[in-house]
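In: Okay, sequence plus prediction incoming.
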Amino acid sequence: MTPEEEDINRQPVVQMEIGSLNTSGSPRLAGANPMHVETMVAVQGELPPILVHRPTMRVIDGAHRIEAAIRRGETTIAGRFFDGPEDEAFVLSVWLNVSHGLPLALADRKRAAERIAVSHPQWSDRRVAAVTGISPGTVADIRRRVAGSFAPDSSRIGQDGRVRPLDCSAGRLLAGRLMTENPNLSLRQVAKAAAISPETARDVRNRLLSGADLVPARRTRDTPQVTAKSKTRGRNSPLNLVRNGDRQQPVIDHAVVVNRLMGDPALRYTDTGRNLLRLLTLHARWTQEWESIVDNVPPHCTDVVADLARQFASLWADFAVRVGPGQRVAS
């Protein structure tokens, strides 16, 4: 469970009159999906609480649950309130509908990105992409088309809440100098001192070792750079590059795949399914934080942590074999 979900779940659950709720303004442009509603009507017991923007009584998350409750003949539904501004309520609605439940259609996610790019021009492409479930490159295209002069020229706020410059050339050069003068510094320490991301610091270190320029030449979207690492990925890997006509486009990442699984009622509404989704979500969420975690493991714990990591990896490998195609026997 993410920190955002934990904050929401700390709010008290109350019974709300369905007739008092406003279901307009949803990021789901086509409205509720009848088949998904039918699935929820058939679910035994009370459905999870919905989320409502208290100042406007607009439903942030739970339109399908409301439709199911109406079909059941109910006049009230369990829910929690959110008291923030409307712009934040919309962002929350998009994020919740992308991260679980019936996934938003691509057109819905692109339209949501358009609105967020205008309402939150200081957000980085990656931060908007994380909320809307589309690629950062697509967000950049949308920003150029709809945001225009609203987008700040010098810096943006990333997913971790830090402000970073759009042009990190100076940071790269400073990182290179720090690594040369202090080779024992960790990537995290260099990144913090040079105001760049750990991944950028890693790239600078690799360029130093290979003798390449620390500041890479800008490349266009039409000619994406394929590294040796990307070439070695599996053919069906979510991070692999696939050809679409004359262009190469990135396939959806692990987080998007997990988000789609979270929309499956067979997983979401069973205890074992929710446990599996929590494990998968944990991996998808923290993939981008590995460098920070690695740099901050206390020296006296490294052997134990490394051994546990190998054991857990073995457990997942065994799990993959046991649930793979043709391995499970129907009961």
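Out: Done, it's in. Numbering: from 1, shown residues only.
In: contacts and neighbour counts: CA atoms only from here.
Out: Will do.
In: For my notes, confirm residue 16 occurs in a helix.
Out: No: counting by DSSP: H, G, I helix; E, B strand; the rest coil, residue 16 falls outside a helix, being strand.
In: for comparison:
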Amino acid sequence: MDPTRVDIFALPAVEIELSRLSSASSPRTSGEDPEHVETLLSAEGELPPILVHRPTMQVLDGLHRLKVARVRGDTKILARLVDATESDAFVLAVEANIRHGLPLSLADRKRAAVQIIGTHPQWSDRRVASATGISAGTVADLRRRAGEDGTEARIGRDGRVRPSDGSERRRLAAELIRSDPGLSLRQVAKQVGISPETVRDVRGRLERGESPTPDGTRRLPAKPHPLRLSEPDFGRAVDQDRLALLERLKSDPALRLNEVGRILLRMLTMHSMDGQEWERILQGVPPHLHGVIAGFARDHARVWAEFADHLESRATELAAG
């Protein structure tokens, strides 16, 4: 069984002497946060057990609870002990520290991702991203900077082994995108045999006029094509059928009668503007902010694309189940 898939909350809690514990390898490089320690000190009731790596007695999760116990003068603390290699234990530590309590900083999560890429090079970008709480795209960038992009096969979040995205597969994906820009990320990924995240990266490179491969320096021809319009054209941003569908969604009780549904409807409405309105906003962006706003727009587009991928995955799972 994969030690990083262990259900830590199913492990029994036992009392451990504080003198036996160490926090030297914690992914939280800044140490304890004094304000969080004060919050825990004032909390009523017993604090949850900490998570400890049995072979080394390193604290994987519970640095602040350990500090509270020491401040109180306790000699023992409740802990759950996990058996794993040190590299797998580090993954468990990161996962535990991003899912509850005081989350790890972005810098700590990126550092953790670099370490996990080094100790688990066979893991996919999505699996590393899931463990560290950053995006798969960021993991891919960190992997390239670390020079760890040559793995022939990687293990995904579902435990399945898949071939990593080579240059030839990226080129095939680029050809598919050029020939049929309407294909979804998953459709291209399935035909070529790479991940949807890799397809998204290829599509982004094509839109910027770059080579589809990370190491490619040749820029693609600048002639206009469906992915790179020579002039702004927002006419297809939203059509009348989709606007009519949005109006029906606004009257759907499953959405309008709960807070999350109303938030989603507001977001959809905000982005369902006609081409003239998009053009007006484009012209209103101050010249000195073009690059900054473009960065935000591209990041938000990636978030929406990943949101769409998750929804499609859930729809497929429900249909199969």
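Out: Happy to help now that I have it. Please read all numbers here as calculations on a predicted model, not as lab measurements.
In: Can you get me the start-to-end distance on stretch 67-81 of structure 2?
Out: With CA to CA, to the nearest Å as the measure, the ends of stretch 67-81 of structure 2 fall 18 Å from one another.
In: sorry, that was for stretch 97-114 of structure 1
Out: 16 Å.
In: List the buried residues in it.
Out: 97-104, 108-114 (16 or more other CA atoms under 10 Å).
In: same deal with stretch 70-90 of structure 1?
Out: 76-82, 86, 88-90.
In: count of residues packed around residue 166 of structure 2?
Out: 15 (other CA atoms under 10 Å).
In: Out of the buried residues of stretch 70-90 of structure 1, which sit inside helices?
Out: Using DSSP state H, the subset of the buried residues of stretch 70-90 of structure 1 located in helices is 86, 88-90.
In: got those as JSON lines, with distance to residue 144 of structure 1 columns?
Out: Listed next are these as JSON lines, based on distance: CA to CA, whole Å:
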{"residue": "86", "distance to residue 144 of structure 1": "24"}
{"residue": "88", "distance to residue 144 of structure 1": "22"}
{"residue": "89", "distance to residue 144 of structure 1": "24"}
{"residue": "90", "distance to residue 144 of structure 1": "21"}
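In: circling back to that earlier point, the buried residues of stretch 70-90 of structure 1: which two are farthest apart?
Out: 76 and 88 (25.6 Å; CA to CA).
In: Relative to residue 280 of structure 2, how far out is residue 37 of structure 2?
Out: From residue 37 of structure 2 to residue 280 of structure 2 the distance is 50 Å (CA to CA).
In: ok, those two, which is more surrounded?
Out: Applying other CA under 10 Å to residue 37 of structure 2 and residue 280 shows that residue 37 carries more neighbours, namely 18 against 10.
In: Isn't that one up against residue 68?
Out: Yes: using CA atoms under 8 Å, residue 37 of structure 2 is in contact with residue 68, at 6.3 Å.
In: Give the next helix or strand downstream of the helix or strand residue 200 of structure 1 falls within.
Out: Assigning secondary structure by DSSP states H and E places residue 200 of structure 1 in helix 198-210. Using DSSP H and E, the helix or strand that follows helix 198-210 of structure 1 in sequence is helix 228-231.
In: Next secondary structure after that following helix?
Out: strand 241-244.
In: quick one: contacts of that next one?
Out: 230, 248-251 (CA atoms under 8 Å, 6 or more residues apart in numbering).
In: before we move on, the earlier item: now the two most distant members of the buried residues of stretch 97-114 of structure 1.
Out: So, these by CA to CA: farthest apart are 101 and 114, at 22.0 Å.
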